[in-house]
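>>> sequence? don't have it. structure:
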């Protein structure tokens, strides 16, 4: 069972991911709505996995991945992006993200990504 932090500036997207992940045996231990919050939450809660939106105010997902990875190499990050953000997804993977899922979320794909990086 992995401990997960969900990061997205849209409450609806956080709720959608929560609803999907509640069907698994993983535990959601926190939520953040921007990259700055995400960096603090990861330091505080030590999750196994973070789902990270790319486009957010204050600090975007790629900057947040770099900041998190510089302090915690172990945490696994899955990027969440809308269609057409391939260039940013590649940047995120280069920054240390392990996988990505496309919005709108496909329940099966989300669970597969979480299980793959979490195992």
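That came through fine. Just so we're clear, the structure is a prediction, and the values are computed from it rather than from any experiment.
>>> please count neighbours and contacts with C-alpha atoms only from this point.
Fine.
>>> measure how buried residue 24 is and give me the count.
13 (other Cα atoms under 10 Å).
>>> put this beside the first:
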């Protein structure tokens, strides 16, 4: 079972993502409301997957992606953000995110994004490429 950390400053979004994971082979091991907390929790729990908001207090999502990817190249990060401008999305991918969905999202969109993320993550583990 894959381990997931949810990073979003909105409690509503964190709960919504967590509820959407029920029935999938994903266990939520941590939730964080800002990037600073996310880096600390990442080091404690070492999740396989992360959902990452971009607009957060203390440390924003882009900086958080950079810090977490510096700690581990084999974590798979899905950006979940209302910032739908192409430049920010591309920057998140350059920093190491592996997917991007825009808020507001449907449960179907989220599950589809996670299914792809999980498949890619498992493929990377098998080939040993981060």
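Thanks, I have it. Everything numeric in this text was worked out from a predicted model, so none of it was measured.
>>> what's the separation between the most centrally placed residue in the second structure and residue 2 of the second structure?
The residue lying closest to the centre of the second structure (Cα atoms, centre = their mean) is residue 51, at 2.1 Å. Using Cα to Cα, to the nearest Å, residue 51 of the second structure is found at 13 Å from residue 2 of the second structure.
>>> quick one: the residue nearest to the centre of the second structure is in a strand?
Yes. Under DSSP: H, G, I helix; E, B strand; the rest coil, residue 51 of the second structure sits within a strand.
>>> would you agree it is in contact with residue 75?
No. In this structure residue 51 of the second structure lies outside contact range of residue 75 using Cα atoms under 8 Å: 10.8 Å.
>>> show me what the longest helix along the second structure packs onto, helices and strands only.
Longest helix of the second structure, by residue count under DSSP state H: helix 107-127. Counting contacts by 3 or more Cα pairs under 8 Å, 6 or more residues apart in numbering; DSSP states H and E, helix 107-127 of the second structure packs against helix 11-20, strand 76-81, strand 99-102.
>>> return the distance of it from the chain's centre.
Relative to the mean C-alpha coordinate of its chain, helix 107-127 of the second structure is positioned 11 Å out (Cα atoms, centre = their mean, to the nearest Å).
>>> buried residues, it. List them.
For helix 107-127 of the second structure, a neighbour-count test (16 or more other Cα atoms under 10 Å) marks 110, 113, 114, 117, 118, 121 as buried.
>>> from those, which is closest to residue 43 of the second structure?
residue 121 (18.8 Å; Cα to Cα).
>>> how about that closest one, what does it touch?
48, 74, 75, 76 (Cα atoms under 8 Å, 6 or more residues apart in numbering).
>>> same thing with residue 101 of the second structure?
Going by Cα under 8 Å, 6+ apart, the list of residues near residue 101 of the second structure reads 78, 79, 80, 81, 109, 110, 113.
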